[in-house]
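Q: for reference, the sequence and a predicted model appear below.
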Amino acid sequence: MPIVDSDPVGQRAPWPTLTHKASSAPAKRRILETANTLFYGDGIRSVGVDRLISESGVTKATFYKHYGSKDRLIVEYITGRDLMIREFIETIIANAPTPEHSILALVDMIVTAIEGPGFRGCPFINAASEFTDPRHPVRQVVADHREWYAERVGDVFRAAGHPLPGDAGDEFILARDGAMTGGYAGDSIAATTALQRAVERIIADTHR
């Protein structure tokens, strides 16, 4: 049976769906959305081009027209994740009444992700584990994302009056990493509870 350009059906990932601007080709958008689901759920290297094509509901010619190779799609996938999370975090921070509320709202975001359906850990840690060369474009996106995240949280702690905001940002990211990993590999309730306790201790330093 020939492949036709129809809407793909995939399991919902515990993150907002990656999308192109409305002007982008619908087929290209479907390929990226399918990659977002499959790469996160099953691992990047384990998902082949044929499966991407099949579950996107596009032809092989359409896939290569828009992406050229799986490697290019992988980089766009992780870059899209980066941009999506940055925008999401900035929205949370902007909508919080105080810096301390921003931190607590970020914790709630992490807890919601961990407790959500289809959670499989941090997509950036997962991607880094599959691409061991730190010079690889995927690792560069991951490194940039983590550096931005720690600095942005540090900015919030600085606004809250923390005496060592940079250290606080690093500690927050470490606690977040542990919760994301433990929440997937072990007891999600224990992981999220430990995250909340750790962040409460970091916040407490602001009031000393």
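A: Cool, the structure landed.
Q: can we go C-alpha only for contacts and neighbour counts from here?
A: OK.
Q: ranges for the helices of this protein?
A: 26-42, 49-56, 60-66, 70-95, 99-115, 123-130, 137-160, 165-185, 188-206 (DSSP state H).
Q: can I get these in CSV with mean neighbour count?
A: Formatted as CSV, those follow (neighbours: other CA atoms under 10 Å):
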stretch, mean neighbour count
helix 26-42, 22
helix 49-56, 18
helix 60-66, 14
helix 70-95, 17
helix 99-115, 19
helix 123-130, 17
helix 137-160, 19
helix 165-185, 20
helix 188-206, 17
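Q: then this one, side by side with the first:
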Amino acid sequence: MNRSQQTEPLERLLHCTEQLIYRGGICATGMDAIVKASGVSRKTIYKYFGTKDRLVAEALKRRDLRWMAWFEMGLERFAGPKAQLLGAFDLLAEWFGSADFHGCAFINTAGEVCDPEDPVRQVARAHKEKLQRCLTQRCSQLGADQPQQLAGQLLLLIDGAITNALVSGRSDVAADARRVAETLLVAEGL
């Protein structure tokens, strides 16, 4: 079997796993559903990933790359670091209003895994660290005295808005979070 013949089923497997897990969660998504949706045999899945958690972790890594690219590209629509930090909440509002919004895949899956060393939890942690670095960069460009601390506060607002939008079904919570972010930036003298 050549590399492209191997890659295609694995790509399909990771895509299907990501979609199923994002919509239904890890526990609610059985291996039978993954096998059926992807067309990849259980034997092949375990050959390449060993465990369901490792499969889910790899699917989440792909989601992280795609989500961060979407977020970074979206921020570029706004001119300057302050507009980008506040514009992040405008991006969230668009996402919250979309038909495929089911909350943050990383918060959702991390909440299903107890062990902090589980591969799923590690991917979720890495995603949040990457998002904080993205925000820290803009806080530094803006001239914040403590850019990492400010970025952490903004990340709390982002995660809170995502969670609230999922639970309440309201996309307008992003506008509320944006107003709090504006107040925070003013309090920082930015």
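A: On my side now, so go ahead. Quick caveat: nothing in here was measured; it's all calculated off a predicted structure.
Q: from G80 of the first structure, how far off is the aligned residue in the first structure for Q137 of the second structure?
A: Under the alignment by TM-score structural alignment, Q137 of the second structure pairs with D155 in the first structure. To G80 of the first structure, D155 of the first structure is 23 Å away according to CA to CA, to the nearest Å.
Q: got it, and H162 of the first structure?
A: Between H162 of the first structure and G80 of the first structure the computed distance is 32 Å (CA to CA).
Q: next: A194 of the first structure.
A: A194 of the first structure is 29 Å from G80 of the first structure, by CA to CA.
Q: just T193 of the first structure next, same as before
A: 29 Å.
Q: likewise L32 of the first structure?
A: For L32 of the first structure, the distance to G80 of the first structure - CA to CA - is 9 Å.
Q: check E147 of the first structure too.
A: Relative to G80 of the first structure, and taking CA to CA, E147 of the first structure is found at 17 Å.
Q: quick one: map T132 of the first structure onto the second structure.
A: Aligning on TM-score structural alignment places T132 of the first structure opposite C114 in the second structure.
Q: burial count for T7 of the second structure?
A: Around T7 of the second structure there are 11 other residues, counting by other CA atoms under 10 Å.
Q: and it, what's its match in the first structure?
A: The alignment partner of T7 of the second structure in the first structure, by TM-score structural alignment, is A25.
Q: ok, E94 of the second structure next?
A: In the first structure, the residue matched to E94 of the second structure (TM-score structural alignment) is T112.
Q: from A160 of the first structure, how far out is that match?
A: 24 Å.
Q: check R120 of the first structure too.
A: According to CA to CA, R120 of the first structure and A160 of the first structure sit 32 Å apart.
Q: then I85 of the first structure?
A: 22 Å.
Q: next one: P134 of the first structure
A: Noted for P134 of the first structure: a distance of 34 Å to A160 of the first structure, by CA to CA.
Q: what's the answer for T59 of the first structure, then?
A: Per CA to CA, T59 of the first structure is found 52 Å from A160 of the first structure.
Q: contacting residues around the match of Q137 of the second structure?
A: P165, G166, G169 (CA atoms under 8 Å, 6 or more residues apart in numbering).
Q: looking at the second structure, which of these still make contact?
A: Cross-checking those against the second structure gives P165 as conserved contacts, using both residues aligned by TM-score structural alignment, their matches' CA atoms under 8 Å.
Q: any chance of the contacts of D155 of the first structure in a markdown table with distance to V141 of the first structure as columns?
A: Formatted as a markdown table, those follow (distance: CA to CA, whole Å):
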| residue | distance to V141 of the first structure |
| --- | --- |
| P165 | 24 |
| G166 | 21 |
| G169 | 19 |
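Q: next up, the contacts around L20 of the second structure.
A: So L20 of the second structure contacts T29, I34 (CA under 8 Å, 6+ apart).
Q: counterpart of it in the first structure?
A: Match for L20 of the second structure (TM-score structural alignment): L38.
Q: now do L155 of the second structure
A: L155 of the second structure maps onto I173 in the first structure when the alignment is built from TM-score structural alignment.
Q: next up, the contacts around the residue nearest to that match when sequence neighbours are not counted.
A: Excluding the flanking residues, the one nearest I173 of the first structure by CA to CA, 6 or more residues apart in numbering is A150, at 6.1 Å. By CA under 8 Å, 6+ apart, the residues touching A150 of the first structure are G166, G169, D170, F172, I173.
Q: cool, L55 of the second structure as well?
A: Contact partners of L55 of the second structure, counting by CA under 8 Å, 6+ apart, are L14, T17, I45, F49.
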